[in-house]
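Visitor: One predicted model, sequence on top.
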Amino acid sequence: MSRRSTFTDQSVTYGAIGATLDPDFLRYPPEGFRPAEDRVKLGSGAERFERAAEQLMTWGVQQGSGFTVTEISPGTGAQYSGLAFDPEGSPLQAQPAQRTEQRFAADGTPFITAGMTATLRSGRHSVPVLVVYVIDEPDRIGFAYGTAGDAPEAGEESFILERRDDDSVWLTVRSILEPAGGLRRLTAPLQRRRRRELTKQQLRALHPAFPS
């Protein structure tokens, strides 16, 4: 079951948190938002999946696509599947919050958790992000973050790794983004070209044919 995080002391710069999990948002995005979905086969087998999962959950896609990840703050790990209701159909005042167990890479680096914040830096640009949900299942793992401060684009990106029934391993990158307001909207075509190039780099970041 896919689970989205909950957080109370942070905020993002867009509505519809968890939009990258919702097919309707991807097919019919709010005005101004651009949805995208791309995937790449990384190989096959349990070893490939586990190795890619460790890279993915320690910011491997971001570092492999040219970002330096700084100012990392731990998340709460709290998760929820949606609102819980009482027998009369009213939302419970105290909503249940599931927590995922903290996992670590072989070198001791903690995996990304729900509620974690970080800043992605590339050249002169920096993008503050907040991890809005984490997926951790036997053959499916990943996360999404949303923009949490001033950036050229506002919205959400997700990075989901899965091992399919045929033993193949795939990385899917989804985004639903809009250009920031003001003069930046005039540079939207250039931003789209940069986004496509960034997506190519993201898809290559975990691929064994493109060692970092």
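Guide: The structure has been received and is ready for your questions. Numbering: from 1, shown residues only.

Visitor: okay, CA-based contacts and neighbour counts for the rest of this
Guide: Fine.

Visitor: Quick check: the gap between Glu153 and Glu71.
Guide: According to CA to CA, to the nearest Å, Glu153 and Glu71 sit 20 Å apart.

Visitor: So between the two, which is more surrounded?
Guide: Glu153 (22 against 10; other CA atoms under 10 Å).

Visitor: structure B:
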Amino acid sequence: MSWTNPASAQWREHPEGFRRWETSTRLGDGPAVWDWASTEVLRWGVKTRSGFTVSPAAAVRTGDRPVIMAHPFGLSVREPVEVVAVVDASDRVGFAYRTLPGHPVTGEEAFVVHRDGDSVLLTIRSLTRPGRGHWRVMYPVLLLAQAVARRRYLRALRVRAAR
């Protein structure tokens, strides 16, 4: 089950106690932009083009448990996740993952490329609450880091799509 529901254009329900966030950005127009962006999103392109590493670097599949590494200030922060939903339709492509123990925050995130007429858009959905252990006290700082990452996510596929 996915709380961020990447298969749906409307995101209505979510559990209480989480910070909910959603936004979309236009990547461009036409089939070439769609083909490139829909392929890239299913290969972790939003994350890797934002400065994260993903291991293994393979196409997303429900149940996969890759390790994402963030690299703030020359450090490496391990972010274990599990892919909980994948959508691969003619007008909507993307996935959602939930965080696993050891991740700095608790929650779920979805990256979806979809069409609106000829326009190609990227929608990002996120549910977040403090992580466990020592990460809990760092939550205010992690929210700032999350805001920076989100700005990078919104640019990640737009950079290539604009060419």
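Guide: Yep, that arrived. These numbers were taken from a predicted model, which means no experiment stands behind them.

Visitor: Report how many residues lie close to the counterpart of Glu37 of the first structure in the second structure.
Guide: Aligning on TM-score structural alignment places Glu37 of the first structure opposite Glu22 in the second structure. Number of residues near Glu22 of the second structure (other CA under 10 Å) recorded here: 13.

Visitor: Pretty sure Glu22 of the second structure sits in a strand.
Guide: Yes - assessed with DSSP: H, G, I helix; E, B strand; the rest coil, Glu22 of the second structure lies in a strand.

Visitor: Three-state assignment for the residue nearest to Trp3 of the second structure when sequence neighbours are not counted, please.
Guide: Distances taken as CA to CA, 6 or more residues apart in numbering place His14 nearest to Trp3 of the second structure, at 5.8 Å, with adjacent residues excluded. Of the three states, His14 of the second structure takes coil under three-state DSSP.

Visitor: can you pull the contacts of His14 of the second structure?
Guide: 3-4, 20 (CA atoms under 8 Å, 6 or more residues apart in numbering).

Visitor: neighbour-wise, which of the residues you listed leads?
Guide: Busiest of the contacts of His14 of the second structure [other CA under 10 Å] is Thr4, holding 30 neighbours.

Visitor: What's the match for it in the first structure?
Guide: Taking TM-score structural alignment for the superposition, Thr4 of the second structure sits opposite Thr20 in the first structure.

Visitor: Could you do Arg92 of the second structure as well?
Guide: That one, Arg92 of the second structure, aligns with Arg140 by TM-score structural alignment.

Visitor: Kindly report the same for Trp36 of the second structure.
Guide: So Trp36 of the second structure corresponds to Arg51, using TM-score structural alignment.

Visitor: for Val112 of the second structure, same thing?
Guide: By TM-score structural alignment, Val112 of the second structure lines up with Ile160.

Visitor: Val46 of the second structure now?
Guide: With TM-score structural alignment as the criterion, the equivalent of Val46 of the second structure in the first structure is Val61.

Visitor: Strands along the second structure, start to end?
Guide: For the second structure, the strands defined by DSSP state E cover 19-29, 53-55, 67-70, 77-88, 92-99, 105-116, 119-130.

Visitor: that older thread, number of nearby residues for the match of Trp36 of the second structure?
Guide: 12.

Visitor: just Arg65 of the second structure next, same as before
Guide: If we define neighbours as other CA under 10 Å, then Arg65 of the second structure has 19 of them.
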